[in-house]
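Visitor: show me how the following folds:
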Amino acid sequence: MIYAMSDIHGCIEEFQRLMKQVDLSGDNRIVFCGDYIDYGDGSCQVLKYIWDLQKKYGAEKVVVLKGNHEQMFLDWISDYRNPYPDGTEDYMTFNDWLRTDFESGADTIRTFISKQQMDSLNTISRTCSMETINREAFQMILSNYEKLILWIEQMPSYFETENQIFVHAGVDEEAGEYWMWGTVDRILLGKFPATKGKFYKTIVAGHVGTGTWSLANDRNYHDVFYDGESHYYIDGSVYKGGKLLLLAYDEENGKYYQVENRKMILVRTFDKYQ
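Guide: Next comes the predicted model:
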């Protein structure tokens, strides 16, 4: 069995609850398809949970892919770890990374630092520039979680099996069997809109913006979206009132299931798409 999950977005309680339905015994494995941080109140906790799981079972059994939100975080880290040599201050700021204001964005930063450190950031935010706040936040996170950050930096962007390509957003399908050489990170991590139709391998991905409801054109739909051809999308928009999705591929019968309430529900073509 190959399990897949994507777009957890800091929703630690939903994540821990759903992980109780994952069986990693025998040859079973799980592929996490990115976007573990932002929006929810447990970004760092989600990362630590997955990191510990991979250390326990190994990288072949617990595959952890990078999402666009991890890449934004790494870009922010990189800018403050390696300032531009010409002395300019064209940094990816804390606001740019989270695409929000400091008060809201602090919900993510708070998960990486202690309460005392957060109090310090709140204090300096009253009088200091965003540049100074960014630098302080970076130093705090680096001092607390340097090894975790190194692990995030080493996350691959896709995982390929004989039958599937697991990826956060998608691949360049026009390249056909040469997708691996034709697909840049911008597509792997941020392809939009989601592709439907026939491809020579099955694509399992998340990153469909507002969730699978947007593909179904039904705001009440938060389940796995299968286009009837080669694409399974597993972003249930958990942080927007949807739900976290767990896909399971049975390698013996070649069928895909949505795991929910400890039941294996066969994934069928979304009927409104037919």
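Visitor: from now on I want contacts and neighbour counts done on CA atoms only, so please keep to that.
Guide: Noted.
Visitor: which of the residues in the longest strand along the chain are buried?
Guide: Ranked by residue count under DSSP state E, the longest strand found in the chain is strand 255-260. Neighbour-count burial for strand 255-260, with 16 or more other Cα atoms under 10 Å as criterion, is recorded at 256-259.
Visitor: over to stretch 47-56?
Guide: In stretch 47-56, counting by 16+ other Cα under 10 Å, buried: 47, 50-51, 54.
Visitor: over to stretch 149-160?
Guide: In stretch 149-160, the ones that count as buried by 16+ other Cα under 10 Å are 149, 152, 155, 157-159.
Visitor: can you list the buried residues of stretch 47-56 in JSON lines and add distance to residue 9 and secondary structure?
Guide: As requested, those are arranged in JSON lines below (distance: Cα to Cα, whole Å; DSSP: H, G, I helix; E, B strand; the rest coil):
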{"residue": "47", "distance to residue 9": "10", "secondary structure": "helix"}
{"residue": "50", "distance to residue 9": "13", "secondary structure": "helix"}
{"residue": "51", "distance to residue 9": "15", "secondary structure": "helix"}
{"residue": "54", "distance to residue 9": "19", "secondary structure": "helix"}
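Visitor: Proceed likewise with the subsequent sequence, for comparison:
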Amino acid sequence: MGRTLVIGDIHGGLKALDQVFERANVTTDDLLIFLGDYVDGWSQSFEVINKLISLKSSHDCIFLRGNHDELFYDWLTKSKDNPNWLFHGGQATINSYKDRPYNFIKIHIHFLENLENYYLDNQNRLFVHAGFTNVRGVEDEHFTKMFYWDRSLWETALASRNLPLEDDFYPERLKLYKEIFIGHTALSKININQPYQAANVWNVDTGAAFINPLTIMDVDTKAFWQSDPLPSLYPNEKGRN
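Guide: Predicted coordinates:
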């Protein structure tokens, strides 16, 4: 059996993805769980999606849906302009897809349509891009957008990180799963550049969209490998706002 590896938010940084694969010595025996946000930020969103599609034929992969992936899908399929999305990395993705052959675009649309909202493994470990709000868990979540937009799960974990499990005020949501692995909220915003645990929630978004590295982590051992900071890989770009 290989490892179970979880990969943080890539945001168009193919060079970083290639680096962490090499540094982690990823093999075809490993299960790869991608937490979403494959696009928006650096200039290689098209190439990142191409890479992920090709990995499906050679590796065991789980691809989760991120909020940026959903926004991009809306633009691809509905020509839906979103000024806020454009400002926060969307324009770089549009530039990356300019003049691409339509047969590739159709394949990428199919990939985006088939992203998963969450993955729950046989050890009761939950993988989700952002979070969930229902106290009974992901199966009872009525607002599916919460899987890729919610920030309250991470905020709750941070606020509860010093509470013992048996405390009356310990959040019910956090008792449902052995561990929860998320992206979505960049740790660089609190000056952290490595995976960070709060309660039983592991945040693996180390801020590759901004100034920090991309991270891949072994969910069993918690060993992790990182790329170089993205600005050093894309010195003529600025990444996400």
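Visitor: that older thread, among the buried residues of stretch 149-160 of the first structure, which are in strands?
Guide: 158-159.
Visitor: which members of the buried residues of stretch 149-160 of the first structure are the farthest-apart pair?
Guide: 149 and 159 (20.5 Å; Cα to Cα).
Visitor: pull the distance from the lengthiest helix in the first structure to the chain's centre.
Guide: Ranked by residue count under DSSP state H, the longest helix found in the first structure is helix 130-153. Here the centre of helix 130-153 of the first structure is set off from its chain's centre by 19 Å, with Cα atoms, centre = their mean, to the nearest Å.
Visitor: for it, packing partners?
Guide: helix 68-81, helix 115-124 (3 or more Cα pairs under 8 Å, 6 or more residues apart in numbering; DSSP states H and E).
Visitor: which helix or strand lies directly C-terminal to the first one?
Guide: If you walk from helix 68-81 of the first structure toward the C-terminus, the next helix or strand you reach (DSSP states H and E) is helix 94-98.
Visitor: after that following helix, heading C-terminal, what element do we hit next?
Guide: helix 102-109.
Visitor: residues of that following helix that come out buried?
Guide: So helix 102-109 of the first structure, judged by 16+ other Cα under 10 Å, has buried residues 102, 105-109.
Visitor: what sits up against the longest strand of the first structure?
Guide: 21, 223-224, 245-250, 264-267 (Cα atoms under 8 Å, 6 or more residues apart in numbering).
Visitor: chain center to the helix or strand following that strand: distance?
Guide: Per DSSP H and E, the first helix or strand lying C-terminal to strand 255-260 of the first structure is strand 263-266. With Cα atoms, centre = their mean as the basis, strand 263-266 of the first structure stands 23 Å off its chain's centre.
Visitor: the residue mapped onto residue 23 of the first structure from the second structure: which element?
Guide: Aligning on TM-score structural alignment places residue 23 of the first structure opposite residue 26 in the second structure. Assessed by DSSP H and E, residue 26 of the second structure sits outside every helix and strand.
Visitor: any chance of JSON lines for the buried residues of helix 102-109 of the first structure, columns distance to residue 12 of the first structure?
Guide: Output for those, formatted as JSON lines (distance: Cα to Cα, whole Å):
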{"residue": "102", "distance to residue 12 of the first structure": "22"}
{"residue": "105", "distance to residue 12 of the first structure": "17"}
{"residue": "106", "distance to residue 12 of the first structure": "17"}
{"residue": "107", "distance to residue 12 of the first structure": "13"}
{"residue": "108", "distance to residue 12 of the first structure": "12"}
{"residue": "109", "distance to residue 12 of the first structure": "15"}
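Visitor: nearest to residue 204 of the first structure, of these?
Guide: Of all the buried residues of helix 102-109 of the first structure, residue 108 has the smallest distance to residue 204 of the first structure: 27.0 Å, by Cα to Cα.
Visitor: aligned partner of that closest one in the second structure?
Guide: Aligned by TM-score structural alignment, residue 108 of the first structure pairs with residue 93 of the second structure.
Visitor: isn't that match up against residue 46?
Guide: Yes: here residue 93 of the second structure reaches residue 46: they are 7.3 Å apart, a contact under Cα atoms under 8 Å.
Visitor: what sits in contact with each of these two?
Guide: 12, 39.
Visitor: and the gap between the match of residue 108 of the first structure and residue 44 of the second structure?
Guide: In this view, residue 93 of the second structure and residue 44 of the second structure are 8 Å apart by Cα to Cα, to the nearest Å.
Visitor: what touches both of the two?
Guide: In contact with both residue 93 of the second structure and residue 44: residue 12, using Cα under 8 Å, 6+ apart.
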